[in-house]
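**Student:** I'd like to go over a predicted model; first the sequence, then the structure.
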Amino acid sequence: MAGLSIWHVVIFAIVVILLFGTSKLKNLGKDVGGAVKDFKKSIKEDDAESAQLKDPRTIEADVKSTESSVKS
């Protein structure tokens, strides 16, 4: 058979644990989780920026922003 059986996966997991140890695997998991979290955060920030860029700029909006900055 070309596929992996459950025993292949179990033996592979045992070898990986013996080679690296549980503490290194735990740190690796934290690092990967942090990288995924940062990636998701940057995607959300990019979406927010692109939404702002898609808003059409009008003369009225420019006048209002200028008036509010002058009053401050």
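**Tutor:** Received the coordinates, thanks. Numbering: from 1, shown residues only.
**Student:** When you work out contacts or count neighbours from here on, use the C-alpha atoms and nothing else.
**Tutor:** Fine.
**Student:** neighbours around residue 67, how many?
**Tutor:** Here the number of neighbours of residue 67 (other CA atoms under 10 Å) works out to 11.
**Student:** For it, give its distance to residue 55.
**Tutor:** Plainly put, residue 67 is 20 Å away from residue 55 if you go by CA to CA, to the nearest Å.
**Student:** what about residue 2, how many residues close to it?
**Tutor:** Using other CA under 10 Å as the criterion, the residues surrounding residue 2 number 4.
**Student:** Under a three-state scheme, what state does it occupy?
**Tutor:** Under DSSP: H, G, I helix; E, B strand; the rest coil, residue 2 falls in the coil class.
**Student:** list the contacts for it?
**Tutor:** Listed by CA atoms under 8 Å, 6 or more residues apart in numbering, residue 2 has no contact partners.
**Student:** Pasting the second one now:
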Amino acid sequence: MGFGGISIWQLVIVLGIVVLLFGTKKLRNLGGDLGSAVKGFKKAMTDDEQKEASEAQENKKLTADDAAFTKQDESADAAKEKAKVDSEK
């Protein structure tokens, strides 16, 4: 017994008929096209993952820069308040 009740001999016969109908050259081209499609799909998936990782890293950097800028603003505001309080005395 093979796959789902199909024996090895039945698979060999089907393969032989496919080769006779399409020829080895056309099957080779079909296999190459299928391989190229899979390779392109994998490359696209890898590129997307790399793009997402670089965007996440960029966002993390921007968030850190924003935090530093906000801290500088708060320091400047505190200095202005202190100067204002000192001038009122």
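**Tutor:** On my side now, so go ahead. From a predicted model like this one, the values you see are computed outputs, not experimental measurements.
**Student:** Just the TM-score for the two chains, thanks.
**Tutor:** After superposition, the two chains reach a TM-score (TM-score structural alignment, normalised by the length of the first structure) of 0.75; 61 aligned residues with a CA RMSD of 2.0 Å.
**Student:** Count the neighbours of the counterpart of residue 21 of the second structure in the first structure for me.
**Tutor:** Using TM-score structural alignment, the equivalent of residue 21 of the second structure in the first structure is residue 19. Around residue 19 of the first structure there are 10 other residues, counting by other CA under 10 Å.
**Student:** Can you tell me the element residue 19 of the first structure falls in?
**Tutor:** helix 6-54 (DSSP states H and E).
**Student:** what's the average per-residue distance for that helix once overlaid on the second structure?
**Tutor:** Average distance, helix 6-54 of the first structure versus aligned residues of the second structure after superposition (mean CA distance after the TM-score superposition for the first structure): 0.5 Å.
**Student:** after that helix, next one along is what?
**Tutor:** helix 59-71.
**Student:** Show me which parts of that next one are buried, residue by residue.
**Tutor:** Within helix 59-71 of the first structure, no residue counts as buried by 16 or more other CA atoms under 10 Å.
**Student:** how much space between residue 71 of the second structure and residue 48 of the second structure?
**Tutor:** Taken as CA to CA, the span from residue 71 of the second structure to residue 48 of the second structure is 34 Å.
**Student:** next one: residue 11 of the second structure
**Tutor:** Counting by CA to CA - residue 11 of the second structure and residue 48 of the second structure are separated by 39 Å.
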